[in-house]
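Asker: Give me a model of this one.
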Amino acid sequence: MAYFPMFIDLTDSDCLIIGGGQVAYRKVKVLLDFDARVTVISKEVSSKISEIAGKNNNLQIEERQFEDSDLKGRKLVVVATDDNDFNSFVSEKCNEANIPVNVVDDQEKCSFIFSSYVKEGDLVGAFSSSGKSPVLTQYLRDKEKEVLTPKLGKINELMGQWRAQVIDELPNEAERKEVFQSILKYSLDNDNLPTEEEIKVIIKERV
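Answerer: Next up, the predicted model:
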């Protein structure tokens, strides 16, 4: 089974995690890293999850038993319990409602899987082995950290700030590409990012 690599916007999306242990804790951190609104439902919740909830308003904890109605309106669902029958039940319910579901460590019950990723601002590099080798994807993630640095995150932010103006002033795609290539080269060759005036000069050379 091969999973299609796709990035989706989870900003302010209502996501549900069922389970409150160490695995649930890791998924909480991932979803919050992408600005989702996360609800954790479990009879017992780890102190690590509770600690995050005390600092992040995007995380809500409900220490109780799961109910079918908890699935309503969810963008995606993560099931992190050690009850296989329950996990199967929730997976089936999610599939019936067309809600993406991940059952931790049970690929057959998943309609999506988590990738190993590196994130600097909005710049993200991710790896997936289609659930076959998490160790390998973690290795690739760690190697990627050597390339995807905080500086690249800042460069990405800068390019995003100028993207609309460059598109507006340069209708030719090849010219736009040259502008961004010049900004990237300048940024990589120097300790600082180009100033506003320097970017305007780069654009003007191609107008």
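Asker: from here on, contacts and neighbour counts on C-alpha atoms
Answerer: OK.
Asker: how many other residues sit next to the nearest residue to Val101 once chain neighbours are set aside?
Answerer: If the residues on either side of it in the chain are set aside, Val101 comes closest to Val77, at 4.8 Å by C-alpha to C-alpha, 6 or more residues apart in numbering. Using other C-alpha atoms under 10 Å as the criterion, Val77 is surrounded by 24 other residues.
Asker: And this one, please, so the two structures can be compared:
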Amino acid sequence: MAYELPVMLNCEGRLCLIIGGGKVAERKASALREAGARLRVISPLLKSARLAEWADDGSIEWKARAYREGDLNGAFLVHAATDAPDVNAKIAADADRLGILVNVASEGSSGSFTNPAVLRRGRLTVAIATSGAGPMASVTIKEQLEHQFGEEYEAYLDFLYRMRTAIKDEVELPEQRRRLLHKLYRLDILEEIRRGDNANAPWDPDRIKQWIEQNREE
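Answerer: I've put the predicted structure just below:
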């Protein structure tokens, strides 16, 4: 079996298309809005009230018509989410010819990418895919991971980001940077956050700088 390749796509400011106006299209649009994409929805009708709301407030661009050849020009990716499998197949074929990433809602294997179940904790993103075993399996695994990776991970990763950024800004020598980063990841900050001990996490800028100076030469 050939495994799918996991990737994280930067969609911010990029034109992403959704062909379809129902609940599936709404879910695709919601995820892309969170990713900062420039969204265009093509559908004669918007059956989703949320899509209609976003069209009204200008959050998405809506072309009120059926899909036609040429609609994919300039797109970064496209979701074929109509209720007509033959139209979705046409969109997939056009996207493939143009080298555009395409997801096909009615038949995932006919597209070039699928959407995993996603668990987010601030900077942490955990994607769960089951290679055709079914969305319910992904949902069950996601629920299990939600207990393992609690809300404390958001504060923890924010702390690591601030520390890593400060180390990169303050320390020029690569060997010193590596040593400090190794020490950083050994700090027991996650447990302190879980206990609600905010004396050490998150640290203020002065304490971060002091820690770097104390550990720079050790």
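Asker: Assess the claim that the residue nearest to Val101 of structure 1 and Leu16 are in contact.
Answerer: Yes - proximity of Val77 of structure 1 to Leu16 meets the contact threshold set by C-alpha atoms under 8 Å, at 4.8 Å.
Asker: shared neighbours, these two?
Answerer: Shared contacts of Val77 of structure 1 and Leu16, defined by C-alpha atoms under 8 Å, 6 or more residues apart in numbering, are found at Leu71.
Asker: Spell out the residue ranges of the strands in structure 1.
Answerer: If you assign secondary structure with DSSP state E, the strands in structure 1 sit at 14-18, 37-41, 59-62, 76-79, 101-103, 116-120, 123-127.
Asker: Tell me which of these lies nearest to Met159 of structure 1.
Answerer: The closest of the strands of structure 1 to Met159 of structure 1 is strand 123-127. By C-alpha to C-alpha, the value is 11.3 Å.
Asker: The residue nearest to Val101 of structure 1 and Ile18 of structure 1: what is the separation?
Answerer: Per C-alpha to C-alpha, to the nearest Å, Val77 of structure 1 is found 8 Å from Ile18 of structure 1.
Asker: tell me the contacts of the residue nearest the centre of structure 1?
Answerer: Residue closest to the mean C-alpha point of structure 1, counted by C-alpha atoms, centre = their mean, is Phe34 at 4.7 Å. Neighbour list for Phe34 of structure 1: Asp9, Leu10, Thr11 [criterion: C-alpha under 8 Å, 6+ apart].
Asker: hmm, try it at 7 Å
Answerer: Phe34 of structure 1 makes contact with Leu10, Thr11, according to C-alpha atoms under 7 Å, 6 or more residues apart in numbering.
Asker: quick one: terminal-to-terminal distance for stretch 6-19 of structure 1?
Answerer: Taking C-alpha to C-alpha, stretch 6-19 of structure 1 runs 26 Å from one end to the other.
Asker: now stretch 9-25 of structure 2
Answerer: Termini of stretch 9-25 of structure 2 sit 19 Å apart (C-alpha to C-alpha).
Asker: Same check on stretch 120-130 of structure 1?
Answerer: Its start and end residues considered, stretch 120-130 of structure 1 measures 24 Å (C-alpha to C-alpha).
Asker: Tell me how far Ile202 of structure 1 lies from Ser182 of structure 1.
Answerer: Computed as C-alpha to C-alpha, the Ile202 of structure 1 to Ser182 of structure 1 distance reads 7 Å.
Asker: Dump the strands of structure 1 to TSV, plus distance to Ala24 of structure 1.
Answerer: Rendered in TSV, the data for those read as follows (distance: least, C-alpha to C-alpha, whole Å):
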stretch	distance to Ala24 of structure 1
strand 14-18	7
strand 37-41	8
strand 59-62	12
strand 76-79	8
strand 101-103	11
strand 116-120	16
strand 123-127	20
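Asker: Ok, which of these comes nearest Lys154 of structure 1?
Answerer: The stretch from the strands of structure 1 with the least distance to Lys154 of structure 1 (C-alpha to C-alpha) is strand 116-120; that distance is 8.0 Å.
Asker: quick one: that closest one to structure 2 mean distance?
Answerer: Taken over the aligned residues, the distance from strand 116-120 of structure 1 to structure 2 averages 1.2 Å (mean C-alpha distance after the TM-score superposition for structure 1).
Asker: and if you look at stretch 87-94 of structure 1?
Answerer: Plainly put, stretch 87-94 of structure 1 ends up 0.8 Å away from its match in structure 2 on average once the two are laid over each other (mean C-alpha distance after the TM-score superposition for structure 1).
Asker: quick one: contacts of that stretch?
Answerer: Applying C-alpha under 7 Å, 6+ apart, the set of residues contacting stretch 87-94 of structure 1 is Val79, Thr81, Pro100, Val101, Val103, Lys109.
Asker: Now distance to Ser116 of structure 1 and neighbour count too, for those, in JSON lines please.
Answerer: Converted to JSON lines, the contacts of stretch 87-94 of structure 1 look like this (distance: C-alpha to C-alpha, whole Å; neighbours: other C-alpha atoms under 10 Å):
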{"residue": "Val79", "distance to Ser116 of structure 1": "18", "neighbour count": "28"}
{"residue": "Thr81", "distance to Ser116 of structure 1": "21", "neighbour count": "18"}
{"residue": "Pro100", "distance to Ser116 of structure 1": "18", "neighbour count": "17"}
{"residue": "Val101", "distance to Ser116 of structure 1": "17", "neighbour count": "24"}
{"residue": "Val103", "distance to Ser116 of structure 1": "16", "neighbour count": "24"}
{"residue": "Lys109", "distance to Ser116 of structure 1": "19", "neighbour count": "19"}
